[in-house]
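> below: sequence and its predicted model.
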Amino acid sequence: MNTLLHVANLKKYFSTKSGRLHAVDDISFTLERGKTLGIVGESGCGKSTLGRVVLHLMPATSGTLVFENEDISAPTPQRLHELRKNMQMIFQDSFASLNPRQCVSEIIGEPLQIYKVCANKHEYRARIREIMDTVGLAERLSNAYPHELDGGRRQRIGIGRALALNPKFIVCDEPVSALDVSIQAQILNLMQDLQRDRDLTYLFITHDLSVVRHISNTILVMYLGVAAEKTTTEELFIHQYHPYTKALLSAIPRANLQYKQERILLRGELTSPIEPPPMCRFAPRCNYAKEKCFNSQPPLEDVSPGHAVACHFAREINGL
């Protein structure tokens, strides 16, 4: 296995007046080079926080991060500066993440200037033109500003900026959620082409299971900061063993009008992420919850080869 990133027992807590908010709680995964791991779940489940902690945009409370066999859990400022070349991020809000005072060429060229990767102005301009061509931006847009462009082009700028230093790993934080469906397909196809051509590795964060099915090799389902289910994309869309995953997939719209869709409605109150008790956090909304679910937190363990679920009664529910 050619492992690029290994995350073990990662935690991120925020201090509040009521106690510590468990945004990311004991998440572990391994990501192979050239592959995509999809992180899915409802808004507020900790997906974006996880991506930011992995990139050290936020400090972790505890846990281990290993990148290319190097422990980067607590890098020095100088080492973190070097790591930025190989670890980049595409942000969800393409407008807010771009400097409105900079034109397209300045935004894409800023990383090149910071890391001084070009020997002269001619090489600098040629590199910017190459990146713009790679992400599908016409050269005539070099002097355009973000507010003059549509969402699809702005997101292409963000992708171009992330590619400027030829990184190995990119965290994609819901990069297509704010775009029209037709533009979503263009951006996803672009990202897949770039992954194939440059051997890129993605951590793809989204709440849209249709999108994650299209681009991911493996999927990690999160619920209130913890892992609920983890397996390959193909396996997840055939067998869902966690009640929460079943509910998520039942909510995917179907294009076939003759298809009778059976939605699984989730009722009950959300567990508070502030100092949560040692219990299954999904239990108050689960149709299968029993006393044990409210007294102990289920571990994430395999119920079939390569398919891990955090549910005390996954085998019983699914007849395994």
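Good, I have the coordinates.

> going forward, measure contacts and count neighbours with C-alpha atoms only.
Noted.

> all strands of the protein, in order?
3-16, 19-32, 36-40, 62-67, 70-71, 87-90, 169-173, 201-206, 218-223, 226-232, 301-304, 307-309 (DSSP state E).

> structure two is appended below for comparative analysis:
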Amino acid sequence: MDDQFQKWQKTMFTSYQNQAALFNRLKNEMIGLYAKINTQEQIIISLNRERFLLAKENASLKLKLSQSRTFSEENNEDIEQLETHQMIKDMEKMSISNEKLLIAQMSLLMDDDCNTQMAIEYCTHKLKNSENYQIKAKKITVDSATTALYQSSLGSLHNGSQKNETLVFYYGHHDHLDIIANAGFTNEDFLYGSFGKGLYFHSTIKNLQEQKIQKILLCKVALGRIELISKSKIKSTITLKRNTEYDSVKIFDMEMTDDNDDDDEIVIFDSHLALPLFIITFE
């Protein structure tokens, strides 16, 4: 009887080891697949922006050509070279960023690898003239209840299993940021903006005041199905109606800039789909 029990126990232990190994392998494959999906989403968004920018520049050049009928062949050749140069310059902007930025982004989105050094690295790439600031990051301890609400809310997304998680920045008063860090986001944090009442975030860090200590929140949000809107189509005096077929709105900054200082505004309408990760301090 004891021999049979030991044999059964050994069989069960071996089976458990095999299942554990299979689980770890599946977990690693899912992490790799998630990284590929997230990268593809970022590429699509970047390509959409570049398509709009190129179309705008092309229309501007055509207008200039139509307004003048005295161009010589030499001038036409110069314009063609200018268009080619501009296109090459725009294509160079399509790269999602350098390797360090991608590593930092993926590490922050994966809870197990989330650390302050990666947060500082990510913010450094998202801040123009970052060398002028001392950046500090304080990790926020998210309680289990907030995490559970986040996970349960993912099931309500239109895209189903495609969470489209990304990193964004939230601005606000210092005291209010501390409250959010302690309690998480709630509907009381909703603001009225271009798309009505929701949580408004930014994709980059901008408008910091020099010689002044400032704080923002680095957050993880699940965007689900995204409605893409050009900022040029939005009038500040008009509040647009939210399209309920989408979970979030991404408002593209379509202004042509030489420093690639694009800032997209991101709006979500469920406070449970945002998790504060770090308090970022700039000195």
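The structure has been received and is ready for your questions. A quick note: this is a predicted structure, and the numbers were derived from the prediction, not measured.

> what's the TM-score for these two chains?
Here the superposed chains carry a TM-score of 0.23, computed using TM-score structural alignment, normalised by the length of structure 2; 111 aligned residues with a Cα RMSD of 6.4 Å.

> for I159 of structure 1, find the nearest of the strands of structure 1.
Nearest of the strands of structure 1 to I159 of structure 1, taken as Cα to Cα: strand 87-90 at 6.1 Å.

> I figured R20 of structure 1 hits K11, correct?
No - here R20 of structure 1 lies out of contact with K11, judged by Cα atoms under 8 Å, at a distance of 11.7 Å.

> more neighbours: the two, which one.
K11 (22 against 15; other Cα atoms under 10 Å).

> and the more buried one, how close does it get to I114 of structure 1?
Between K11 of structure 1 and I114 of structure 1 the distance is 31 Å, computed by Cα to Cα, to the nearest Å.

> with V24 of structure 1 instead?
32 Å.

> what does A247 of structure 1 give?
46 Å.

> neighbour count winner among those two?
A247 (17 against 8).

> against V24 of structure 1, how distant is the more buried one?
From A247 of structure 1 to V24 of structure 1 the distance is 22 Å (Cα to Cα).

> and if you look at A8 of structure 1?
For A8 of structure 1 relative to V24 of structure 1 (Cα to Cα), the value is 12 Å.

> more neighbours, these two?
Neighbours were counted for A8 of structure 1 and for V24 using other Cα under 10 Å; V24 has more, 28 against 15.

> what's around L249 of structure 1, how many residues?
17.

> doesn't L209 make contact with it?
Yes - using Cα under 8 Å, L249 of structure 1 is in contact with L209, at 7.2 Å.

> could you pull out the helices for the stretch 101-250 of structure 2?
116-125, 144-153, 174-183 (DSSP state H, counting those that start in this stretch).

> tell me which of these sits most buried.
helix 116-125 (a mean of 19; mean count of other Cα atoms under 10 Å).

> who touches that one?
By Cα atoms under 8 Å, 6 or more residues apart in numbering, the residues outside helix 116-125 of structure 2 that reach it are 100-101, 104-105, 107-108, 130, 135-139, 205, 218, 278.

> those, buried ones only, as a ChimeraX selection?
To isolate the buried ones among these in ChimeraX, judged by 16 or more other Cα atoms under 10 Å, type:
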select :101,104,105,107,108,135,136,137,138,139,205,218,278
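
> no further questions, thank you.
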